[in-house]
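Chemist: Mind folding the following:
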Amino acid sequence: MSDSTVFDTDGHLGIVTLNRPQVLNALSHDMIVAIARQLAAWEHDDSVRAVLLRGSGERAFCAGGDIRSMYDGYHDGSRSYTRFFLDEYRLDHQLWRYAKPVIALMDGITMGGGMGLAQAATLRIATDKTRMAMPETGIGLIPDVGGTFFLSRMAPHLAFYLGLTGNSIHAGDALYCGLADVHVGVESLEDLLATLNDIDWSGNLHTREMRLRAAVAPLAKPLAETPPLARLAAPLMRHFGQPSVRAITESLAGESGEHAQWASETLATLGHRSPLSMHLVYRQLTEGRKLDLADCFRLEYNLVIRAIEEGDLIEGVRALIVDKDKNPRWDPARVADVDDARVAAFFAEDVANPAHPLADLDA
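Modeler: Alright, predicted model coming up:
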């Protein structure tokens, strides 16, 4: 246990509590290492039959990773961000392959690194306070931590919408997009721990997972209305089903029907995102459909390191986190000016390269 991560057991349940509420439980490198170590210990502990991931405080499960440390590691020449991402991706992969059921309580802000933890879970619980996003294009990055895998498995128009805009969604849309399994009202959260402890955790992994889902199902809270993205299904398919980022922006600009205001607002949002990052994301999610989980993490590592060293990330962090002028100078500044050859260079390294630092991840 450390101040930033608390590990406990309750019955047969191992509990990981992210404990940095003052920074919305953002992941530090020390937290990543500690969680991975504890998960490995619990995996071989027969008294622990399932694991619960949760955040402390009232506002967030986990708002992401420590992006300021990436900025510092770039400027001091240490390249400490390489170790951060390697260990983070290993932790996320560990969760995807975990031998025991994992429950993620996405109560509050769940973004970036928090999504990496939650989307790997067996049961992803959304609440009335869930606010979910992969907002990386806003800082010149790409949706990593497994986003290549879990976003590319969604309907393409939804994946491109969430990946390019970085817009946040709530519980209804999380269920609609397949990014949550159940919606539990905050009034039922006190019953959740007791419910989990009452489960018969004997049997094989599949049996335990089925019992978990059946036990939590009675706590599910019906949605009050049709999810916003479901109501926008037609324009989302029309615009974000286009064959390129340029075509998407042109399609949105040409919307003149009942969804003209939505299209205009969405186009304005894209106007604040890194044009280079958006082009990278489009290709990332297109290629991700053909890659297994381990290759998705290897691709993300290639893209993220180049985004730091050759892309827009350092400028994005400067503008939004360091100087806070909120005026990033993207290179290039317009979607139309992104060089296809530059985008292709980000994907030049083969994910199957035996020298890749994540080459040992299993498929």
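Chemist: rest of the way, CA atoms for contacts and neighbours
Modeler: Noted.
Chemist: so what's Arg79 closest to, chain neighbours aside?
Modeler: Computed as Cα to Cα, 6 or more residues apart in numbering, the closest residue to Arg79 that is not its neighbour in sequence is Gly73, at 4.9 Å.
Chemist: Proceed likewise with the subsequent sequence, for comparison:
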Amino acid sequence: MSKIGCIAAVDREGPRVLGRTSSDLPVMFRVVNRVAIITLNRPSALNTLSPEMVRELTLHIEHCGVDRDIAAVIVMGMGDTFCAGVDLRTLYLAAMAGDKKWRQLIADEYRLIFTFQQLKKAVVAVMDGFSTGGGIGLVQCASLRIVSERSRFQVNGPRIGFVPDGGATWFLGKLPVELMLYIGLTSATITGADAIGCGLADAYASSSSLRGFERRLNLLDASDLRQSLREVFVSPSDVAPDTSLAAFLPLIREHFAAHYSVEQCIGSLSNGFSRESDAAKRAWFQATLDSLRAHSPLMLNVMREALLRGRKMTLAENYRMEFDLTMRAIEVGDFCEGVRAHVIDGDNAPRWMFPTLEDVNSAVLDKFFSPWTCCAPHPLASLAA
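Modeler: Prediction:
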């Protein structure tokens, strides 16, 4: 018998916490017509991954993997957000208090995502709302990733003094290198249609049509499960809007070249802005430059290096690298100041360790990528290659 805060039990309906109603739980679980429906249920906290939520999600996913009566899994979020990644507030408060338990949350988050990656059943991710970091990474294994007109994707990283987390070096590493660097360095928000165009999502459905999926799920034809699941969520009348990102892909390819340092990237963008006469493109240049100049100079360099290294790594190697980078970002980097400014105090005026890119100390940067020496074995050593 497992514990999730209080006594828990496992039956055919999955792990459940005794003495609590499902609506009280951070993760809601039910089965409809042999399909498990997992709902992230912390809408007031943007469905961020708290320690309790990570533990419960892991139990539910493990249960789905061994229960032969469950043929497929649907993951969705309650409210206007799918999942805003790891709970930054919890990490910040623990780090500021000198409580090393935050390390366990990070390790458990990566084990959760890896466990989901290994699930040998059809998975549908309904990303009807905002997703960032680990929220995106959690469901990149899904066989059907659905977005709507409400969907927004963002990789925060250097904007909050953080590193690529939740598998960002892995899922962004599948994109063209220039697009990977653009999304990772700028923390640009992309739409659901953009996500389909980038390969981070598979299908579009209107938010209103998604609300009636459970009725259609009861009529599911199990003979062709993957196609039937698609028909449950996606109607021929649902046509994805045009991607807003496509118009700027030539500029992204030109100014986010893999061989450019962050300084060279900004220099290229500045030159492009000075030559550009088109109003929409000038606005894109300005927004891109403003983002890069506002982000942590140290973490911009860490992000760029991590993304480029991650393209050559296995999934497990990516997760171990990200875990190490997260530790260093919290202990010796800009994480605490970035979260203070953008999440805790909300003044949006972080005082970065290095004020400019020119000030970044190469020895500090190198320390982020030094070999793991904290303890043996590595906390994620058990993840298979």
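Chemist: quick one on the thing from earlier: what's the match for the residue nearest to Arg79 of structure 1 in structure 2?
Modeler: With TM-score structural alignment as the criterion, Gly73 of structure 1 lines up with Ala94 in structure 2.
Chemist: quick one: its match from Glu254 of structure 2, how far?
Modeler: Going from Ala94 of structure 2 to Glu254 of structure 2 by Cα to Cα, to the nearest Å gives 42 Å.
Chemist: does the match of Gly73 of structure 1 really touch Leu105, like I thought?
Modeler: No. Counting by Cα atoms under 8 Å, no contact exists between Ala94 of structure 2 and Leu105, whose distance comes to 10.5 Å.
Chemist: Of the two, give the one with the bigger neighbour count.
Modeler: Shown here are Ala94 of structure 2 and Leu105; by other Cα atoms under 10 Å, Leu105 has more neighbours (21 against 15).
Chemist: who are the neighbours in contact with that one?
Modeler: With contacts taken as Cα atoms under 8 Å, 6 or more residues apart in numbering, Leu105 of structure 2 has the following neighbours: Ser50, Pro51, Val54.
Chemist: ok, now how distant is it from Phe82 of structure 2?
Modeler: Using Cα to Cα, one gets 20 Å for the distance from Leu105 of structure 2 to Phe82 of structure 2.
Chemist: Near Arg68 of structure 2, how many other residues are there?
Modeler: Around Arg68 of structure 2 there are 10 other residues, counting by other Cα under 10 Å.
Chemist: Counterpart of it over in structure 1?
Modeler: Aligned against structure 1 - with TM-score structural alignment as the criterion - Arg68 of structure 2 pairs with Asp46.
Chemist: Helices of the stretch 1-150 of structure 1, residue ranges please.
Modeler: In order along the chain, the stretch 1-150 of structure 1 carries the following helices (DSSP state H, counting those that start in this stretch): 29-43, 67-75, 81-96, 113-118, 147-152.
Chemist: Rebuild those as TSV, extending it with distance to Leu162 of structure 1.
Modeler: As requested, the helices of the stretch 1-150 of structure 1 are exported to TSV (distance: least, Cα to Cα, whole Å):
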stretch	distance to Leu162 of structure 1
helix 29-43	25
helix 67-75	20
helix 81-96	20
helix 113-118	13
helix 147-152	8
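Chemist: Can you tell me which of those helices is nearest to Gly178 of structure 1?
Modeler: If you check each of those against Gly178 of structure 1 by Cα to Cα, helix 147-152 wins as the nearest, at 9.1 Å.
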